[in-house]
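> starting from these lines, generate the structure:
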Amino acid sequence: MSKSSAKFKNAKDKRQKVVDAQGWTHVVRGPKLGHAHSRLVTGLDGLSISPLPDTIDLRNILSRYDKIWTSSPACEKLLTFLEEEVIPAAEVAIRKCICLGLGSLSDGRESSRFQFVTLSSILRLLNQESRVDQVIFQDPAFTRSDMEYLETQGHTVVASPAAFDLVDPNTFLFAPHLEHEYYAKAVEKHLPAITIGSDVDALLEGTCIPSDHQVGDFDTRKILQRFRAETKCYPMPKFEQDPWYLFTSLYWRSHPADGS
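Here you go, the predicted structure:
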């Protein structure tokens, strides 16, 4: 590899954290923000990411990701465990799915796309057991293309922080890599029937997350401790094609929902 090629590769691989006006942190690939990074636009509301291009065919793109995921041992292992162990233990009909912090599907991030097809495969399984009437997405990073695609699939996109108040005991919460304060906000009022999210033990121990994400607020810690005490846990199976499964776990209630 030439020096110039190596220099370009290193610049391309750099990641930056950008916090928008609503407090969400986005990891941005690429060199310094500026004119060279044409897909990034900074406005009064912070960072917005425009699709590349506006006419991107998400249906075909995600279909390819879905084939990779559904043919993987990780998918088979996860769905089998859900069907045999988790869904029967939940002892409730799951009527709602809420997805938080997925990231943009149209800006080329493979992890977001693999997360989405993972979610889709789980929804197909859940719909065999009961009807999931609402599938709700919330992420300030969504582009116009993302929102249009999700809506064509019959899903609902809401602005932050609306989705946090929609979680109830009949909810499947899908929130991989969600930061601790938002995670706690999502599970504060109700314990979802099933959750796929950041490893709560790692968040509480503060050993597997950056130092600036340490759990320091007492209420946040208390909420996450209660969540962990009331759930059973299963680490997400290893997925060879993408590392998004790292520090992510599947949780389900260790006791029936109140009133069930």
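> make it CA atoms for all contacts and neighbour counts henceforth
OK.
> after the longest helix belonging to the chain comes which helix or strand?
The longest helix of the chain (DSSP state H) is helix 110-129. Toward the C-terminal end, the helix or strand that comes next after helix 110-129 (DSSP states H and E) is strand 134-138.
> please provide the structure for the following sequence as well, for comparison with the first:
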Amino acid sequence: MSLTAEEHSSEPQEAWVKVHGRKGRRSRKIPTPIGSVSCKVVVGPPSLSLEQVKQDYGRFSTQWESSSSHGQLQDLLSSHTNDTSSVVTKAICFGLGTFDPPDGAWEQKRKTHVQLAAFLAIVEHFQSKASHQIRCVFQEPILNSVDKAFVESLGHEVVESPIGFQLVDPETLAFGVHLYRDIYSQVIATHIPAIFVGTSYEIWEDAHGAENLDWARMKELDRLCIKAKFPENQADTTFSSTVIHWRQKDES
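Purely as a prediction, here's the structure:
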């Protein structure tokens, strides 16, 4: 029997939108999340076994780890080793998506596995430099029972909304690719995390225009962080318009 929940969906979604850049910028098309969308989340029965999901992850993560995106990400993280103002004690992944899409969509499944591999690669980078265990948490309303079992088999936690939002603090790595604007708002509502991986204020402004983007908290994140574009593989939109933010100053 399907489970339903009245929830703001954190499933990554993209819509191709033509935007007119600010003065001095050329018009361009960028994939931008659909903002402030509320919907009923329906979680259907899994069609894949736990073993099948593990096999898919092994294949897709291995492909990504041999790509230029992975190598460039490692170099980027190493170059910013001393750029955070806080030690990362927990990592929270928001809106990863399902490993078992209802229509079996190969590309959607691939992106979910690749985003997981990238998230865990970032966590492993910080873990290698930490004297403590970094807690890994996942919040995604559309995970089915096998999805959850897979995440837990990796030694990580799955929580229901809004627990993930409430766990964010100044020592958090917050990771969310192509999420709705209201999900980002909730991620950074209380604290600016040490690391934030997601859509930047500049990209939102390009997509919507500054006059339509009254978003003080995102402006604060932008002000407190140095930023770098997330490395992408050619012709792959998995991390399009995604930026890594390193917080530089303590919150006032």
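> and the helices in the stretch 51-200 of the second structure?
68-79, 106-127, 145-153, 163-167, 181-187 (DSSP state H, counting those that start in this stretch).
> who wins for proximity to Ser200 of the second structure among those?
helix 181-187 (10.1 Å; CA to CA).
> which position in the second structure pairs with Gly103 of the first structure?
By TM-score structural alignment, Gly103 of the first structure lines up with Gly97 in the second structure.
> list the contacts of that match.
Contacts for Gly97 of the second structure were tallied using CA atoms under 8 Å, 6 or more residues apart in numbering; they are Ser10, Glu11, Pro12, Thr112, Glu140, Ile142, Leu143.
> report the contact partners of the fifth one.
When you say that, I think you mean Glu140 of the second structure. Ser10, Glu11, Phe94, Gly95, Leu96, Gly97, Val158, Val159, Glu160, Ser161.
> how about the residues you listed in TSV, adding distance to Gln74 of the second structure?
TSV is the format used below for the contacts of Glu140 of the second structure (distance: CA to CA, whole Å):
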residue	distance to Gln74 of the second structure
Ser10	27
Glu11	26
Phe94	21
Gly95	23
Leu96	21
Gly97	24
Val158	26
Val159	28
Glu160	31
Ser161	31
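> who touches Glu230 of the first structure in this structure?
Arg253, Ser254, His255.
> swap the cut-off to 7 Å and go again
Arg253, Ser254 (CA atoms under 7 Å, 6 or more residues apart in numbering).
> what's the match for it in the second structure?
When the second structure is aligned by TM-score structural alignment, the residue opposite Glu230 of the first structure is Leu224.
> roughly how far apart are that match and Ala91 of the second structure?
As for Leu224 of the second structure, its distance to Ala91 of the second structure is 19 Å (criterion: CA to CA, to the nearest Å).
> ditto for Val243 of the second structure
Relative to Ala91 of the second structure, and taking CA to CA, Val243 of the second structure is found at 16 Å.
> same check on Gly209 of the second structure?
Going from Gly209 of the second structure to Ala91 of the second structure by CA to CA gives 31 Å.
> what of Gln52 of the second structure?
According to CA to CA, Gln52 of the second structure and Ala91 of the second structure sit 26 Å apart.
> higher neighbour count, these two?
Comparing Gln52 of the second structure with Ala91 by neighbour count (other CA atoms under 10 Å), the higher total belongs to Ala91, at 26 against 15.
> ok, now which ones touch the residue nearest the centre of the second structure?
Geometric centre of the second structure, nearest residue: Gly176, 1.7 Å, by CA atoms, centre = their mean. Contacts for Gly176 of the second structure (CA under 7 Å, 6+ apart) come out as Cys93, Phe94, Gly95, Val197, Gly198.
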